[in-house]
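Undergrad: curious how this folds, go ahead:
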Amino acid sequence: MDIRAQEFGTGEAAAGSRQHLVVIGNGMAGCRAIEELLARDPGRYRVTIVGAEPHVNYNRIMLSPVLAGEKTFDEIVINDRAWYDDNRIDLITSDAAEAIDRDAKTVRLGSGRIIAYDKLLIATGSNPFIIPVPGHTLPGVISFRDMNDVGSMLSAAEQGGDAVVIGGGLLGLEAAHGLNLRGMKVTVIHLMPTLMERQLDEAAGWLLKHALEGRGQTILTGADTAEIVGDGKVEGVRLKDGTLIPASIVVMAVGIRPSVALAKQAGLAVGRGIQVDDHMVTSDPDVLAVGECVEHDGQVYGLVAPLWDMCRALADGLTERHTGYKGSVTSTKLKVSGIDVFSAGDFAGGAGAEDIVLRDASRGVYKRVVVANDRLIGAVLYGDTADGGWYFDLMKKGEDVSSFRDMLIFGQSYALGGGQADPKAAVAALSDDAEICGCNGVSKGKVVASIEGGACTLDAVRAICKASASCGSCTGLVETLLAVTLGDDYSGERTTKTMCKCTSFGHDEVRKAIVERGLKEIPEVMQEMSWSTPDGCSSCRPALNYYLLCAWPGEYRDDQQSRFVNERMHANIQKDGTYSVVPRMWGGITNPRELRAIADVVEKYNAPMVKVTGGQRLDIFGIKKDDLPAVWADLNAAGMVSGHAYGKALRTVKTCVGSEWCRFGTQDSTGLGIQLERMSWGSWMPHKFKIAVSGCPRNCAEATIKDFGVICVDSGYELLVGGNGGIKLRGTELLCKVATEQQALDHCAAFIQLYREEARYLDRTAPWIERVGIDYVRQRIVDDEVGREALTARFLYSQSFMQDDPWEKRAAGAERELHSPMGIFQPIALAAE
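TA: Next comes the predicted model:
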C-alpha cells in the first residue's frame, strides 16, 4: 500500500465497495466535474485524476494575466494540493494517459503505470491548431494553451526583440498584449479582415484594431502567412505578398481542435469530438467525456460556460439524478487587453432582422442589438458591457421585447425603468437563473444565496460561489447584487485589506482577537469571528494555524492539514512531482558521517541530482513521495534533522570560516553561526527567515542581505536586520552593536520573537520593518532591556515545545534533550520557571 493509502485510507481496503472513478485530464472541466460530484455525493466514488502537466488544477482563462504580469501562477490556481488531499483524491501529475483498454477497463500512462477503473472520465480538452506552413517546426514557434507556453513567452520576452502572433482571435490578442507589456515589439497577423470576426461585427472589430494600434501593436488584417523563416530557429515570418516581418518568437493562435486521439484509440464513437449523450456518456456506458473534447448533438464548444453545464449534467448522471445536458446558448464577455467586449447570438442579421445601433465616440462605446420577430437574437457590445448579461438572458428565454424595444439599446436600467437609469432595479429584475459570472457558470440565484448565507463583501462572495473570481468583468454586477440584497447593511468594501475571502477582518484584528478572547482552536476562531465559509481556505487556514502556534505554545496542537504540502512532507515538491530533501548542516559545517549518510540516501533511493545550495547545504533531488519517511529515517539515524528549506521557519545560517582559519577574521563567526542556528531552528515564523554571520567587514557570508545578519569586528558584533536578497533586493539596517556572543544571541532571539508576534503571516522581515519602522524595532529590542528579556524568554519557551522529528513525532528523553535548543542556550531564566 502506498503512503497515500496509509495516511488517508484511500487504498482498496479503505475504499470498500466504492467504485473507482479515473479522470484523464487535470484541467478545468475534469476538476469541475469532480467538484460537482463531491457536492452531490462526496463518498460515492474513489477518485484518481491523471494530468499530463506538473501542476495542480489552474484557470486557463487567466493565463493572459500571468503573461502580462498582472497575476502569479499561485493566484490562478483553482484547486490547490490541499483540495486533492482533503477530498481523498489521488493526483498523478506529469504522466499523460497513452492508451485505454476498455475490455480490461484499464488506462496505461506514459510511465508504463496501469490504472484500473470502474468508471472513466475523459477530459482531455483541445489541442492548438498549428498552420502547417514551411518553418512551423522551427524552435521558437509555440502555441498559447498552458503554463509551459507562458514560460516560453516569458523567456523570449526577457531577451527582448520582435514577436509575431498569428491569429487575431481572443487568445492571439491576449498573447500580443502580454508580450507587448513585457517589452517586445509585437505584430499581429490575421487572415480575416476583422479581428475576432466570430465575436465582433466589422464596426466593433475596427474599434478594437484602432485601440490596440494605439497601444503600440502592429495589426495586419487580411494578411496570409506564407512561411516562417530562420536558420535553426525562428527569425521572421514572410507573408504571401512578400512582406517579411522579423521575429524571435512566433505564437500560433489560430484555433483549437478537440483532443480525441485517446478516444479513437479506444474505439469510442468520435465525430468532430467524442460523441456523448445528455449525461456525457460515450458509446461505452462506463466511459464518460466532458469539456472541449466532446461533441453533443453535433455541437462542439470552445467556451467555458457550456463546460459547466456539461459538468452538472455529468454529476447528475453519476448520482442517478434525472436531469441532462440539452446544449448551450453561448455568449462571450471578455476583456481584450483591458477593453471590454461582449457578443452573443446571431449578429450577422439577415432577412427580417433589424439592427439597433448606438455609437458614443467620446466614450469609445459601440452597441448593436439584432431583433427579429420581437425577439432579441444577437448583440455586440464594445467599451461598455454592463448589460451583456441582461441581453443574454433575453436571448436564452426568447422574451418578447416589443414593449421596451425603443429603450432596448440603452440597457436594462432604462428599458425597465421607463427611461430612468436605475441599475439596482435593473439587477433586481434579473431572473434567478440569469448568468452573472460566465467564467465560473454562476447564476444570480447562487450569488444571492451566498450573500444571504453571510457573504457580505465582494471577496466573501468570490470565496463561496466564485462569481467575479476569474476575469473580474462581472464585478460590478456582483457589487450591485450585494447592495440590492443587503440594503442599508451594505456599506461597500472595507478600506483595510482583509485576511482572505473568508472573513472581513484583517490579520492584525484576527491576531488581537486570538489573544484577547483566548481563542485556541481554528474552528473557535472562525465561529467567534463569523467566518463566511465553513472550513476556511488555503490562505486563512495556514495563517490561523501559525497565529495559534505563536500565541499558545505548548497548548495549541499544530494542525498538519492547515500546512502547505511542502511543510507536511518536510521536502520541496518539484515540477515533476518528486521532492527535494535538504538536511540541516549547522552553520554550513559537515563531517564524514553526515556526508556518508547523504551519499547512501542518494544511492539507495536513486536520487538523480545532489546540489550545493546557496545556504551552504546539500539538496537531494528526485525523491519519490512514498520514499520520504524512509529517507528521513535514514538521515535521522545519522543525526541529521530537517533543514526546513520548505517552511515558514528558519532556513539557513550562512557563515564564513572566521578567525579560526581566515587571516582577516576578527571573531569566531562559524561558532556563533552554529549557536544561532541551534537556538532558532524549528521555530515557525510568518515567512522564511535567513541568518548569516561574517567574520569581518569583507562580508563573505553576505550578512547584509539577510533577515538577521552579524558582522564581526575587532570590538564585537554589528547586528543587522531586515535584509532580503530575493526579487526585490533590500539591504539590512543596523539594529545595534554588541560586545559579546551572548548579547548577540539574546538580541537575535528577541528580534525573532518580536517578528513572530507582530508581523502578518507571509510577511518577510523587510516589508514588516518598512511598515513599523526601524526606530520602533530598536526601541523594543535595544532601548527596552526588560522588554528584550521578556521577548527572549517567550521565544525560548516556545522553542521548548517544538517538534524535532521531520514526521511530526515528538522526541522524548535524551533524544529531545540532544536536539532541543533549550539544552544549548539558556541565557536567562524562563518565565515558566
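Undergrad: only C-alpha atoms for contact and neighbour calcs from this point on.
TA: Will do.
Undergrad: and for stretch 279-293, what's in contact with it?
TA: 29-30, 118-126, 257-260, 268-269, 273-276, 300-303, 306-307, 310-311, 313-314, 316-317, 324-325 (Cα atoms under 8 Å, 6 or more residues apart in numbering).
Undergrad: check stretch 413-430 too.
TA: Contacts of stretch 413-430 (Cα under 8 Å, 6+ apart): 390, 404-408, 412, 444, 477, 480-481, 483-484.
Undergrad: which stretches of the stretch 401-550 of the chain form helices?
TA: Using DSSP state H, counting those that start in this stretch, the helices found in the stretch 401-550 of the chain span residues 412-416, 423-429, 444-452, 458-465, 475-486, 507-516, 522-528, 540-551.
Undergrad: flag every buried residue along the shortest one.
TA: Buried residues in helix 412-416, counting neighbours by 16 or more other Cα atoms under 10 Å, are found at Q412, S413, Y414, A415, L416.
Undergrad: isn't the first one right up against G388?
TA: So that's Q412. No. The pair Q412 / G388 is not scored as a contact, 9.5 Å apart, by Cα atoms under 8 Å.
Undergrad: re the thing from before, now, which of the contacts of stretch 413-430 sits nearest V107?
TA: Among the contacts of stretch 413-430, K444 lies closest to V107 (Cα to Cα), at 40.1 Å.
Undergrad: list the residues that contact the closest one.
TA: When contacts are taken as Cα under 8 Å, 6+ apart, K444 is in contact with L430, S431, D432, D433, A434, E435, I436.
Undergrad: and the nearest residue to it once chain neighbours are set aside, how many residues sit next to it?
TA: For K444, ignoring the flanking residues on the chain, the nearest one in space by Cα to Cα, 6 or more residues apart in numbering is D432 at 5.0 Å. Neighbour count for D432, taken as other Cα atoms under 10 Å: 14.
Undergrad: any idea how far R788 is from D432?
TA: 59 Å (Cα to Cα, to the nearest Å).
Undergrad: can you get me a residue count around the residue nearest to D146 when sequence neighbours are not counted?
TA: Residue nearest to D146 in three dimensions, not counting chain neighbours: R60, with 6.8 Å by Cα to Cα, 6+ apart. Neighbourhood size, R60 [other Cα under 10 Å]: 19.
Undergrad: got it, and G813?
TA: By the criterion of other Cα under 10 Å, G813 has 7 neighbours.
Undergrad: kindly report the same for A351.
TA: By the other Cα under 10 Å criterion, the neighbourhood of A351 contains 6 residues.
Undergrad: ok, residues contacting the longest helix along the chain?
TA: Using DSSP state H to define each element, the chain has its longest helix at helix 741-758. Residues from elsewhere that reach helix 741-758, judged by Cα under 8 Å, 6+ apart: 550-551, 672, 675-676, 680, 685-686, 708, 717, 719, 738, 765, 768, 777, 781-782, 788-792, 794-796, 827.
Undergrad: report the angle between the helix or strand following it and helix 741-758.
TA: Later in the chain than helix 741-758, the nearest helix or strand by DSSP states H and E is helix 765-772. Angle, helix 765-772 to helix 741-758, by axes from the mean of the first three to the mean of the last three Cα atoms, to 10 degrees: 70 degrees.
Undergrad: this one as well, want them side by side:
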Amino acid sequence: MSQKPHLIVVGNGMAGCRAVEEILARDPNKFRITIFGSEPRVNYNRIMLSPLLAGEKSFDDIVINSEAWYADNGITLVAGDAIVAVDRAAQTVTSASGRTESYDRLLLATGSDPFIIPVPGKDLPGVITFRDMEDVDKMLAAADAGGDAVVIGGGLLGLEAAHGLALRGMKVTVIHLMPTLMERQLDEAAGWLLKTELERRGQTILTQADTGEVYGDGKVEGVRLKDGTEIPCSIVVMAVGIRPSTGLAKAAGLDVERGILVDDHMMTSDPAVLAVGECVQHRGAVYGLVAPLWEMCRALADSQTGNPSGYTGSVTSTKLKVSGIDVFSAGDFSGGEGCEDIVLRDATRGVYKRVIVKDEKVIGAVLYGDTADGNWYFDLLKKEENIADIREALIFGQAFASGGALSDPKAAVAALSDDAEICGCNGVSKGQVMACVAGGATDLDAVRATCKASASCGSCTGLVENLLALALGDDYSGERTVKTMCKCTSFTHEDVRAAIVEKGLKAIPEVMQEMSWTTPDGCSSCRPALNYYLLCAWPAEHVEDPQSRFVNERMHANIQKDGTYSVVPRMWGGVTTPNELRAIADAADKYGARMVKVTGGQRLDLFGIKKEDLPAIWGDLNAAGMVSGHAYGKALRTVKTCVGSEWCRFGTQDSTGLGIKAEQMTWGSWMPHKFKIAVSGCPRNCAEATIKDFGVICVDSGYELHIGGNGGIHLRGTDFLCKVATEQEALDYCAAFTQLYREEARYLDRTAPWVERVGLDYVKKRIVEDEVGREALRNRFLYAQSFLQVDPWAERASGKESFLHEHIAEIRPFAVVGGAA
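TA: Below you'll find the model as predicted:
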C-alpha cells in the first residue's frame, strides 16, 4: 500500500485547523498531516481572548482542539516552532529550530499581523498588541501591577481590550482617530450610543484623537496626542488594525498583493501550495471575519477530496458583543443615492435599528442593543428578496413582518433558510444544526459538542434552542447536561453571573429581560439567586428586593413548626458579658420566650417569639448593644472558639481574640449559603475547626488554615489550605477565601461542594500562590462589607463599624465591580 500524501499546515490557528477538520470530515484517510504552530499550545479560539482577558473564561474554556484531537486523528503537532522558510522546488519547509520536513501539499494559514502605528516610542516596554495568548498574559501582568492604560484604536479589538482591562481594575482611556467608534461595523448613530454607554461605565473615549507619540524613560509613561494632550499610563495597547501575514509566502516566491493570491479552490500560484484565512486575497478581497474563513475552508476541503465546488467570495455580516453590548451590521450602510433608511429608536431600552433599502431590497442593516433579527435581515440581504409587501413592518422584525404568524420563536426559525447563519463564531448554518439534531443531538450541550453552534460567545443560544424545539417537538425537554439555573432560563449560574458583570445589569427585571427569561417574574429558585448575584457584583449600588428573600431572612428570625420564631443575638466569638446576659433574660421574660437554648455555635437561642414581637425584641436587644446572629441567613452564622492561650494550659495562641476579630470582619456578609468559622487554640481542636467552612488551628509557630468542611447529614472534613505566621495573615486569607467563594460559588452551594467542584489546587492557586490576587480578593471583600446591610439594625452595630473604620480608607481605592481581579 502506498504511503498517504503528506499535508503540512503552516499555522495552528482557527483557519488552519478548521481546514483540516473539514478535510477529515470528508475523507479521514486522505492525508498524513503535520501542523506547525508558532505558539507553544494547542489550537484555541482567538475570538474568545476578550472574555479571557476579562476573567470570564479560562484558557481551557477557549480551546478548540485539545491534544486528544490531534492524537485521535493521527496529526503530528509541532507547537512553538514556526516555519521560517519554504523551498518550493524541493517541496520542503524549515522551522525556526532547524527541523526540515517534505510535503506533497502545503497549506499556508499564517493569519494576520497586528499593525503598529509608526510613532516615536512604539518600541518602549509596555507597548503591546492584542492578538494572542502572549498579549493577554502581558495585559494581565500590567493589570496586576496597577496603573492606567491607554488603548489606541476604537475598533472591536480595542474596545474589548479596554473592557477587559477596566474589569481588571485599570483606569482606561481609548484613543480613536475616526469620529465614530467601530466605523467599519456601525453607523454614526450606533457608534454614538456605544460611546455613551462605555463612558457611562467609566471609560474615557477620545474620538478624532491623533496619537503623536508614546513617551517614557525606558518604559511607557504616557501617550501624547498631536494636539499636545498628555495621557499618563503604564501600558499602551495598539489595536489599530491587522494586515495579512504574507512574509513567508513572499519569500517563497508566491504571487502576493495585499494577501496571498488564491483561486476559487484556495490554490496559490504554485499548484502544490494552498492558502486559507486572513492571509489570503481572493478576487481582490481580503477578509478579517470568521464567516468567510469557514467558507474558504469548506471550499478547500471540497477541492482536495474530489468535489471542486469552489469559493466565490462572501457577503459578510458582523454580530458581536462589544463589552457586553449586542451590535450587528451587514452589507452597505453608507446610504447614498437611491437608498432609503428605515429607522427605529427606543431610548429607554437603548435600542437602535436601521435598515437600508434600495429598489425594494435590503442592502444593509445596523442594529444596536437588540440584534435578535440580525440573521433574518442578513438572509433577506443575501437572497436579494423583494420586501415591498412587508416594508411597513420590516423595522419591527421578522415576527411583525409576517403578520404575527412568526411571533412564536419556533415559527421564526422555521422560516429561516437552511443556509442561514446561526452561529457566526463557528460558521454554523441552520441546516448544520438540524443535521446535528437528526444525528442524535437532543440538547444544547450535545449540539455544542457536535457542530459547535453556541459553543463560543453564546449569543446564538436562543436560536439553537428554538431549532431543537422545532426539530424534536414534545421530545425536547429543554434539559441540559450542564445544569441550568432553573426552569426559567437556559443559562447556568455561571452564565448569569458573568452577564451581570459584563453587561452592567443592576436589577432582577433587567437580568430577566436581557437574558430572555421564559417566565415573567422568575420563580422561588432563581429570584433569591439573582438577588444575591446582583448584591455580590454591585455592593455599592444594590437595592435589596425583600420579596426575593426566604421568609426567615425577611423576618430576621427562624420560623418554627408552631409558627413562632426563634431569635439568636450575636455573641462575638462565643464570648458574652453580664450585661448581654441580662438583656437576653429581660427579652426572654418580656416577650414570653418558651425556651432559651445554648446553640452549637456558642450562642443563646430564644424560642417561641411571636411574629408581631420581632421588631420590638430586636429593638430591645440592639439597645443593649446586641445584633443579629443571622442564624436564619445565607450569611456568616458563627465563629466558634476555644479559650486558647489566655486560659488553657494547652493553648498556643489567642484563639478567642482571633475568632472575635474574624467575626467582626465577616459578619453581615451575604453568602451563597450559610458560612461558619472556627478557631481552635491548639491541635486538640476543641472548636471543631476541621468541619467548618473556614477553620484555623493555632500551633506554636503560627496558624494552620483549613477550608471546605461541614457537619450535618454529609460530613466533610476540611482541606488544608496553608500555614501562616501571623494573626493578620490569617484574617487576610480568611477574607480572600470568603470573597472567592462569594464571587464564584453557585447560590445555595456550601463551600464543601464548591471546593470539590473547582478543586483544592484551584483554590490554592488563587489564594496561596497568587499574592496580588489574594490581596485583591481581600480588598474587595472588605470594600463590599462597607456597604452590605444584612441586618435591619446593622448601621448601628458597633462590632462591624469599629473594624471597618480601621480599614475603609485603605480598601476603598481597591474597589472593583463584579469580582474581576
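Undergrad: what's the TM-score for these two chains?
TA: Overlay of the two chains. TM-score (TM-score structural alignment, normalised by the length of structure 2): 0.61; 529 aligned residues with a Cα RMSD of 3.1 Å.
Undergrad: counterpart of the residue nearest to K444 of structure 1 over in structure 2?
TA: In structure 2, the residue matched to D432 of structure 1 (TM-score structural alignment) is D418.
Undergrad: show me what contacts that match?
TA: S429, K430, G431, Q432.
Undergrad: can you pick the most crowded of these?
TA: Of these, with other Cα under 10 Å as the count, K430 tops at 22 neighbours.
Undergrad: quick one: map it onto structure 1.
TA: In structure 1, K430 of structure 2 lands on K444 (TM-score structural alignment).
Undergrad: let me know whether A190 of structure 2 touches D370 as I believe.
TA: No. Using Cα under 8 Å, A190 of structure 2 is not in contact with D370; the gap is 11.7 Å.
Undergrad: which of the contacts of helix 741-758 of structure 1 fall in helices?
TA: Short answer: the contacts of helix 741-758 of structure 1 in helices (DSSP H) are 550-551, 672, 675-676, 680, 765, 768, 777, 788-792, 794-796.
Undergrad: would you map the helices across the stretch 201-350 of structure 2?
TA: Under DSSP H, counting those that start in this stretch, the stretch 201-350 of structure 2 gives helices at 247-251, 290-304.
Undergrad: tell me the most buried of these?
TA: Each of those was scored by mean neighbour count; the highest is helix 290-304, a mean of 23, by mean count of other Cα atoms under 10 Å.
Undergrad: which bit of structure 1 covers that one?
TA: Using TM-score structural alignment, helix 290-304 of structure 2 pairs with 304-318 in structure 1.
Undergrad: how far apart are that stretch and its match in structure 2?
TA: On superposition with structure 2, the mean distance recorded for stretch 304-318 of structure 1 (mean Cα distance after the TM-score superposition for structure 1) is 0.6 Å.
Undergrad: now that stretch, how far from the centre of its chain.
TA: Distance of stretch 304-318 of structure 1 from the chain centroid (Cα atoms, centre = their mean, to the nearest Å) equals 24 Å.
Undergrad: and stretch 348-360 of structure 1, by the same measure?
TA: Distance of stretch 348-360 of structure 1 from its chain centroid, counting by Cα atoms, centre = their mean, is 42 Å.
Undergrad: who touches that stretch?
TA: With Cα under 8 Å, 6+ apart, stretch 348-360 of structure 1 has contacts from D201, V365, Y366, K367, R368, V369, V370, V371, A372, N373, I409.
Undergrad: coming back round to it: what's the closest of the helices of the stretch 401-550 of structure 1 to T225 of structure 1?
TA: helix 475-486 (39.2 Å).
Undergrad: circling back: next one: the match of D432 of structure 1 from L467 of structure 2, what distance?
TA: Relative to L467 of structure 2, and taking Cα to Cα, D418 of structure 2 is found at 11 Å.
Undergrad: next one: K383 of structure 2
TA: 21 Å.
Undergrad: compare these two (neighbour count), which wins?
TA: L467 (24 against 11).
Undergrad: which SS class is the residue opposite I8 of structure 2 in structure 1 once aligned?
TA: In structure 1, I8 of structure 2 lines up with V22, judged by TM-score structural alignment. Following DSSP: H, G, I helix; E, B strand; the rest coil, we place V22 of structure 1 in the strand state.
Undergrad: G695 of structure 2 now?
TA: strand.
Undergrad: related to what we said a few turns ago, is it possible to export the contacts of D418 of structure 2 to a markdown table including distance to A438 of structure 2?
TA: Compiled in a markdown table, the contacts of D418 of structure 2 are given as follows (distance: Cα to Cα, whole Å):
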| residue | distance to A438 of structure 2 |
| --- | --- |
| S429 | 14 |
| K430 | 12 |
| G431 | 10 |
| Q432 | 10 |
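Undergrad: and the aligned residue in structure 1 for I325 of structure 2, what does it touch?
TA: In structure 1, the residue matched to I325 of structure 2 (TM-score structural alignment) is I339. By Cα under 8 Å, 6+ apart, the contact set of I339 of structure 1 is Y382, G383.
Undergrad: next: K319 of structure 2.
TA: Contacts of K319 of structure 2 by Cα under 8 Å, 6+ apart are D326, V327, F328, S329, T371, G374, G424.
Undergrad: from H706 of structure 2, how far out is K723 of structure 2?
TA: 9 Å.
Undergrad: more crowded one of the two?
TA: H706 (25 against 19).
Undergrad: three-state assignment of the more buried one?
TA: H706 of structure 2 ends up strand, using three-state DSSP.
Undergrad: that one reaches S680, doesn't it?
TA: No. Using Cα under 8 Å, H706 of structure 2 is not in contact with S680, being 11.3 Å away.
Undergrad: give me the PyMOL select line for the contacts of stretch 279-293 of structure 1, limited to the buried ones.
TA: Listed next is the PyMOL selection for buried residues among the contacts of stretch 279-293 of structure 1, using 16+ other Cα under 10 Å:
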select buried, resi 29+30+119+120+121+122+123+124+125+126+257+258+259+260+268+273+274+275+276+300+301+302+303+306+307+310+311+313+314+316+317+324+325
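Undergrad: quick one on the thing from earlier: show the buried residues in the contacts of helix 741-758 of structure 1.
TA: If you count burial by 16+ other Cα under 10 Å, the buried members of the contacts of helix 741-758 of structure 1 come out as 550-551, 672, 675-676, 680, 685-686, 708, 717, 719, 738, 765, 768, 777, 781-782, 788-792, 794-796.
Undergrad: now the contacts of K444 of structure 1 in a markdown table, with distance to R18 of structure 1?
TA: Formatted as a markdown table, the contacts of K444 of structure 1 follow (distance: Cα to Cα, whole Å):
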| residue | distance to R18 of structure 1 |
| --- | --- |
| L430 | 42 |
| S431 | 39 |
| D432 | 36 |
| D433 | 34 |
| A434 | 37 |
| E435 | 35 |
| I436 | 36 |
